[in-house]
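Q: 3D, please:
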Amino acid sequence: MAMLTVKCFARYRALLGFSDLTVPAVPTLGDLLADPRFADLPKDALLAVNQSFVDRSAPLADGDEVALMPPVSGG
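A: Predicted coordinates:
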C-alpha cells in the first residue's frame, strides 16, 4: 500500500494531536487535507512536500513527506 508521512511543527502538534503520522497516499495535498484529522488546520498554514513549499493542488506520491507549519514572521 502506498503511504505518506505527515509531520506537524510548532503549535500544529498540539492543535492536530500528532507530530508524525503515516497515512495512505492520496492524489493531491488538497485530498489529504480534506481528511477530518486536518479539519483544524488553519488556511494560512505553510505546506511543504519533500522539503519544498507547495500549494494545496500539489500532487503526492508514495513515500512523500508532507510538512505542516505555522506561518512565520520576524526580521
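Q: make it CA atoms for all contacts and neighbour counts henceforth
A: OK.
Q: count the residues that sit near residue 67.
A: Using other C-alpha atoms under 10 Å, residue 67 has 21 neighbouring residues.
Q: the structure of the following sequence is requested for comparison with the preceding one:
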Amino acid sequence: MAEDNPGTARSILSPREDELREKRTKNMFLILALVLVLLWIGGFMMFHVAGFLIHLLLILAVVSIIFHFLRGRSA
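A: As a prediction, the model looks like this:
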C-alpha cells in the first residue's frame, strides 16, 4: 500500500482512517464557522463600539463556510 504513492500521508492510512479524518475536518470547519458567527452576533449585541473586529469575525465565518462547501468531498 505504501509503495503505490510514497511520500504522502494518505498512503499510510487505511480507507476507514482516511474517511474519519475527512469527517473530522468537515466537522471542524462547520464548528469553527458556527463559533465565529455566534461570537459575531454576541459581539454585535454587547460591544457595538468594536464594530470593525466583529465584522472581521463575520467575514472569517463566511470564508470558512465557503471553503467548506467548495472543498466538497475529496476522493
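Q: just give the TM-score of the two.
A: The TM-score (TM-score structural alignment, normalised by the length of structure 1) is 0.21; 35 aligned residues with a C-alpha RMSD of 4.6 Å.
Q: report the buried residues of the longest helix belonging to structure 2.
A: For structure 2, the longest helix by residue count, based on DSSP state H, is helix 15-46. Buried residues in helix 15-46 of structure 2, defined by neighbour count with 16 or more other C-alpha atoms under 10 Å: 18, 26, 29-30, 32-34, 36-37, 39-41, 43-44.
Q: which residues sit against stretch 42-60 of structure 2?
A: For stretch 42-60 of structure 2, the external contacting residues (C-alpha atoms under 8 Å, 6 or more residues apart in numbering) are 33, 36-37, 39-40.
Q: need those residues in TSV (columns: distance to residue 63 of structure 2).
A: TSV is the format used below for the contacts of stretch 42-60 of structure 2 (distance: C-alpha to C-alpha, whole Å):
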residue	distance to residue 63 of structure 2
33	8
36	11
37	11
39	15
40	14
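Q: between the residues you listed, which is closest to residue 65 of structure 2?
A: Within the contacts of stretch 42-60 of structure 2, the smallest distance to residue 65 of structure 2 is 6.1 Å, found for residue 33 (C-alpha to C-alpha).
Q: compute the number of surrounding residues for residue 56 of structure 2.
A: By other C-alpha under 10 Å, 13 other residues sit near residue 56 of structure 2.
Q: since that was my last question, I'll sign off now.
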